[in-house]
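In: next input, structure requested:
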Amino acid sequence: MTGFGLLSFLGTLAMVVATDVNSSNTECHSPFTEVAGRCLHIEVATTGSWHNMRKLCQDLGGDLVNLSDLQFYGDLILYIKSLHLPNVHLWIGATDEATEGIWMWTDGTPVRMGTPYWANYKDNVQMPAGGENQNCAMLDINMHYYFNDYGCSSPDISPICEKYHEKL
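Out: Predicted structure coming up:
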């Protein structure tokens, strides 16, 4: 299957999977918005390093978003596209700073590698290939919001924050 064919297939799959991004009874308080049962805040007015944007999310009572659930990832992409945002990359809560090549979400769970998450960039492997210089993950606007590894200190990326609910 060609790269374009794969993108078309995955785009169609995302449309089928993400039928209603605001269908739950989750209550989110400002600045968070309910998306597929989770409370999110996309802060496009503020950009900064991965660590600074993670701190911003934590100050709001959450963290950078975890996209380990494929259904939610598809719903999020549809939501982002519905906002008609300016051309922005978006930090997510994945990094391999602790151990090069071992990608983890901020909650300590492993990040799934390859299709359907990672962008098909340069060498067509759909895997992070930035080595020690690119240890933080973002949704890459130039790659249709697939994951891409990037330098954590890049100051020009906005965060997607997720508010976590208290466990009863």
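In: can we go C-alpha only for contacts and neighbour counts from here?
Out: Will do.
In: my read is that Arg152 contacts Asn52, right?
Out: Wrong residue type there; residue 152 is Cys, not Arg. No: Cys152 is beyond contact range of Asn52, at 9.6 Å (criterion: Cα atoms under 8 Å).
In: please give me the structure for this one as well, since I'd like to look at both together:
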Amino acid sequence: MYEVLSGNSWHVTRDICQKAGGDLIVPSGPEQYARIIGYFKEYLPGGAWWVGIYDNVWLTGRAGVTAEWNAGQPDGGEEHCGSMLSDSTMGDYPCSTPLRAICQIRR
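Out: From the prediction side, this is the model:
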């Protein structure tokens, strides 16, 4: 994993991740999602971090599931881009919101 500490829009951050040889982080399933949650709880400061989900669809094409989202999320409207929140659930925000991010680098 690679942390993008500067706050950028979802699209700019995704471009940064891709230039580094990866993409925004996407869990491959429930086990990896649990590991990502553990990482957020142990290593990352509070706030929200961009992850690889857009309009409730992970970049891999898998739909988001209710258990991954904070209550009332995703709530749509102008909020298309997903982020992991400090409580280890997800919320959606306008994609132009400047947030930090987690990149998943391919090896």
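In: quick revisit: who has more neighbours out of Cys152 and Asn52 of structure 1?
Out: Cys152 (21 against 15; other Cα atoms under 10 Å).
In: identify the residue of structure 2 aligned to Gly11 of structure 1.
Out: Aligned against structure 2 by TM-score structural alignment, Gly11 of structure 1 finds no counterpart at all.
In: list the buried residues for the strand or helix carrying Gly11 of structure 1?
Out: Assigned by DSSP states H and E, Gly11 of structure 1 belongs to helix 3-17. Neighbour-count burial for helix 3-17 of structure 1, counted by 16 or more other Cα atoms under 10 Å, picks out 7, 11, 14, 17.
In: for structure 2, which segments count as strands?
Out: 2-8, 22-24, 48-54, 57-58, 81-85, 90-93, 99-105 (DSSP state E).
In: Ala71 of structure 2: which of the ones you listed is closest?
Out: Across the strands of structure 2, Ala71 of structure 2 has its closest neighbour in strand 90-93 (8.7 Å, Cα to Cα).
In: that closest one vs structure 1, average offset?
Out: Compared with structure 1 after the fit, strand 90-93 of structure 2 shows a mean deviation of 1.0 Å (mean Cα distance after the TM-score superposition for structure 1).
In: what residues does the residue most central in space within structure 1 make contact with?
Out: Central residue of structure 1 (Cα atoms, centre = their mean): Ile92, 4.1 Å from the mean position. Going by Cα atoms under 8 Å, 6 or more residues apart in numbering, Ile92 of structure 1 touches 64-67, 137-139, 159-161.
In: ok, those residues vs Val44 of structure 1, which is closest?
Out: Once Cα to Cα is applied, the member of those that ends up nearest Val44 of structure 1 is Pro159, at 7.4 Å.
In: good, wrapping up.
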